[in-house]
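Participant: next one to model:
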Amino acid sequence: MAHLDWFGTAFHSTDGMQHLDVRQSGNGVLITSSPAEIDGAPAMWQLRLRNDDGQGLNELGAALASGRAHGLSVGQGPGYETVLMFMPDHPREGVGTLARVRTVGEIGGGVTIERRAERPMALWGEAGENLRRIVPRLSPDAPPVTEAENCLPCPGCGRPVYDSSPSHNLIGGPVPVLGLCRLCVDGSTLRHLRQAAVPIAPPAARCPGNHGRRHGVGRTPLDHGYRVTKRCPRRCPACPPRVTCRNDGCPIFI
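Facilitator: Sure, this is the predicted structure:
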């Protein structure tokens, strides 16, 4: 059976790209939020959920798709319970939060948010629809996954790239770039950002000493995919070192 997955991205005006990946993982699913918050620090959150009877995953998918609150118990121990909670329109309207919460003791006891990811409600809705599409096609004979699948962020956009995801290498520049996602390689990421009017390449400033070298003022590395440091050819005091792309000297941001 072919590997089942779905991927979506939202763009935040200050936090940048926010990725959400839903895929088959053995006899269950793996939901990856990048970036997310783990123990109060930014990180990639890999949430693996087993498909014990199909009902729990289908209910979660239905809740995400319809935008309603939902809770799913994912672990218990002496005196505590771990719950996966989806909170629509939280912390503000139009944004939903998926969180792993640990409760201690009886009702009214201590509550700790261990992990959380905020995404637009529309993105959670798409994830829910695709989760409902994936669950019925999971094989009950597939072995459970005991180890986390290797995952690295795409160097172009930060999308989580798994071993089972198509990835590509960019060779030919001074610094080869490995593990690019297919959307960065074929230009889709850059094209979508431009269609959404996301500011990508502010005007570059020419060398103050009029030496013909353009210096960077903030450009995305998505354009050409590799980076190299250069200096003004005359090293004038007004021209500090900048990071530039070798493609016609255009500046990029690192």
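
Participant: okay, CA-based contacts and neighbour counts for the rest of this
Facilitator: OK.

Participant: right, and the helix or strand after the longest helix along the chain?
Facilitator: In the chain, with assignment by DSSP state H, the single longest helix is helix 121-134. Proceeding C-terminally, helix 121-134 gives way to strand 151-153 as the next helix or strand, assigned by DSSP states H and E.

Participant: and the longest helix of the chain, what does it pack against?
Facilitator: Under the contact definition 3 or more CA pairs under 8 Å, 6 or more residues apart in numbering; DSSP states H and E, helix 121-134 sits against strand 5-12, strand 16-25, helix 55-66, strand 95-104.

Participant: again, only this time at 10 Å
Facilitator: Applying 3 or more CA pairs under 10 Å, 6 or more residues apart in numbering; DSSP states H and E, one finds that helix 121-134 contacts strand 5-12, strand 16-25, strand 28-38, helix 55-66, strand 95-104.

Participant: just give the closest residue to residue 61, not the sequence neighbours.
Facilitator: Here the nearest residue to residue 61 in space, its sequence neighbours aside, is residue 128; by CA to CA, 6 or more residues apart in numbering that works out to 4.1 Å.

Participant: need the contact list for the one you found.
Facilitator: Contacts for residue 128 (CA atoms under 10 Å, 6 or more residues apart in numbering) come out as 22, 57-67, 122, 134.

Participant: hang on, the earlier thing: relative to strand 28-38, how tilted is the longest helix of the chain?
Facilitator: Counting by axes from the mean of the first three to the mean of the last three CA atoms, to 10 degrees, helix 121-134 lies at 160 degrees to strand 28-38.

Participant: what angle separates helix 121-134 from strand 16-25?
Facilitator: 10 degrees.

Participant: list the buried residues of helix 121-134.
Facilitator: By 16 or more other CA atoms under 10 Å, the buried positions in helix 121-134 come out as 121-134.

Participant: can you tell which of the helices and strands packed on helix 121-134 is closest to residue 153?
Facilitator: Ranking the helices and strands packed on helix 121-134 by their distance to residue 153 (criterion: CA to CA) puts strand 28-38 first, at 8.6 Å.

Participant: name the helices or strands packed onto that closest one?
Facilitator: Counting by 3+ CA pairs under 10 Å, 6+ apart, strand 28-38 packs on strand 5-12, strand 16-25, strand 41-50, strand 95-104, strand 111-120, helix 121-134, strand 160-162.

Participant: this one next, for a side-by-side:
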Amino acid sequence: MTPYSDVLIVGAGPAGLSLAISLAQAGFTATVVEQQPESALAHPAPDGREIALTHPSRATLQRLGTWAQLADDEVGTIDEAQVHDGPLGHHSALQLSAPRHHRGPTDHALGFIVPNHALRRSAYAVAARMAGVRILAGAQVTRVSVGAQAEVDCTTASDGTAPATTKRLFAPLLVAADSRFSATRRQLGIGAQMTDFGRTVIVCRMRHALPHGGVAHECFGYERTLAVLPLPDAANAAQGGYPLCSVVVTAGAANAATLMALSPESFAAQVQ
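Facilitator: Now for the predicted structure:
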């Protein structure tokens, strides 16, 4: 295995893997270093987050080939969005509807809803089979330096059959895609300014009796904000046919702790 590539990417999340795919499509070679094991990349566990995507974002995923890896029950559409000044049910301060004229079955949508873990899985599925992409899973970055070229030392732990090994990788360009708390960035001495707003985000899925009609709601209150995002009808089968929504509650730390201590029924009543 050659230690040289055109670009070194630390972090195999959707951003890092999408960049690697795009580079390979352009004729470059990319090496991706990721501390998680290959099994976690190939089959990431659901984390409760649903990602809202615009049409340009979907077009990017289609160009990368990752959109085609998503199952039908993983892609939902937002046909209308309502912003409420207060709790759900109050008069909406802003209402956005999808255009009446469209060219395809999903072109009418304002946007799309896809689970975060599905985006991670689809990105890995495409990147792992591309000739220009090499993924080093289960590898911990131990040293980073930059000069005429970037150097990265990474160590893979022993799996019981082979001892731990250390590799030194080289590339003209290094990309730190290992989250907003990037250890790579810190090793290079690059600072970042962060602000803690003292807010906690709670995400979950909810069953409900009435159809959501593809409508997303954003409710702004003084104590907390609430987002209700419609999930695809194909996902309802696993929930006994009930419509599903993704619920995102943003609240102060104390209020969030109180909500998390409630039973599912009491939590649903509070959200409503």
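
Participant: any idea what the TM-score comes out to?
Facilitator: Once superposed, chain against chain, the TM-score is 0.22 (TM-score structural alignment, normalised by the length of the first structure); 99 aligned residues with a CA RMSD of 6.4 Å.

Participant: circling back to that earlier point, and the buried residues of helix 121-134 of the first structure as a markdown table, adding distance to residue 162 of the first structure?
Facilitator: Output for the buried residues of helix 121-134 of the first structure, formatted as a markdown table (distance: CA to CA, whole Å):
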| residue | distance to residue 162 of the first structure |
| --- | --- |
| 121 | 25 |
| 122 | 24 |
| 123 | 20 |
| 124 | 21 |
| 125 | 23 |
| 126 | 20 |
| 127 | 18 |
| 128 | 20 |
| 129 | 21 |
| 130 | 18 |
| 131 | 18 |
| 132 | 21 |
| 133 | 20 |
| 134 | 17 |
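
Participant: buried ones in stretch 50-57 of the second structure?
Facilitator: Of the residues in stretch 50-57 of the second structure, 50, 52-53 count as buried by neighbour count, 16+ other CA under 10 Å.

Participant: just the angle for the longest helix of the first structure relative to strand 95-104, thanks.
Facilitator: For helix 121-134 of the first structure against strand 95-104, the angle by the same axes, to 10 degrees is 70 degrees.

Participant: what angle separates helix 121-134 of the first structure from helix 55-66?
Facilitator: Regarding helix 121-134 of the first structure and helix 55-66, their directions subtend 150 degrees when assessed with the same axes, to 10 degrees.

Participant: got the angle for helix 121-134 of the first structure vs strand 5-12?
Facilitator: On the basis of the same axes, to 10 degrees, helix 121-134 of the first structure is oriented at 180 degrees to strand 5-12.

Participant: what about the helices in the second structure?
Facilitator: Assigned by DSSP H, the second structure shows helices spanning 14-25, 38-42, 55-64, 116-127, 183-187, 253-260, 264-271.

Participant: which one of the ones you listed lies nearest to residue 227 of the second structure?
Facilitator: Comparing the helices of the second structure by their distance to residue 227 of the second structure (CA to CA), the top pick is helix 264-271, with 9.9 Å.

Participant: helices or strands up against the closest one?
Facilitator: Short answer (3+ CA pairs under 10 Å, 6+ apart): helix 264-271 of the second structure packs on strand 199-207, strand 224-230, strand 244-252, helix 253-260.

Participant: so which elements touch the second one?
Facilitator: In this structure, strand 224-230 of the second structure makes packing contacts with strand 50-53, strand 76-78, strand 80-85, strand 111-115, strand 199-207, strand 215-220, strand 244-252, helix 264-271, judged by 3+ CA pairs under 10 Å, 6+ apart.

Participant: can you give me the buried ones in the last one?
Facilitator: What it means is helix 264-271 of the second structure. residue 271.

Participant: run through the residues that contact the residue lying closest to residue 124 of the first structure once chain neighbours are set aside.
Facilitator: Using CA to CA, 6+ apart and skipping residues adjacent in sequence, the residue nearest residue 124 of the first structure is residue 64, 5.6 Å away. Residues counted as contacts of residue 64 of the first structure (CA under 10 Å, 6+ apart) are 58, 70, 86-88, 96, 98, 121-129, 131-132.

Participant: where does residue 84 of the first structure land in three-state SS?
Facilitator: strand (DSSP: H, G, I helix; E, B strand; the rest coil).

Participant: measure how buried the nearest residue to it once chain neighbours are set aside is and give me the count.
Facilitator: Of all residues not flanking residue 84 of the first structure in the chain, residue 100 sits nearest, at 4.6 Å (CA to CA, 6+ apart). Residue 100 of the first structure has 22 neighbours, counted by other CA atoms under 10 Å.

Participant: in a markdown table: the buried residues of stretch 50-57 of the second structure, plus distance to residue 265 of the second structure.
Facilitator: Written out in a markdown table, the entries for the buried residues of stretch 50-57 of the second structure read as follows (distance: CA to CA, whole Å):
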| residue | distance to residue 265 of the second structure |
| --- | --- |
| 50 | 22 |
| 52 | 27 |
| 53 | 30 |
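
Participant: between these, which sits nearest residue 118 of the second structure?
Facilitator: Sorting these by how near they are to residue 118 of the second structure, with CA to CA, puts residue 50 at the top with 9.4 Å.

Participant: hmm, back to that, measure the residue nearest to residue 124 of the first structure to residue 130 of the first structure for me?
Facilitator: Taken as CA to CA, to the nearest Å, the spacing of residue 64 of the first structure relative to residue 130 of the first structure amounts to 10 Å.

Participant: related to what we said a few turns ago, need the winner for burial among the helices and strands packed on helix 264-271 of the second structure.
Facilitator: Comparing these by mean neighbour count (mean count of other CA atoms under 10 Å), strand 224-230 ranks first with a mean of 23.
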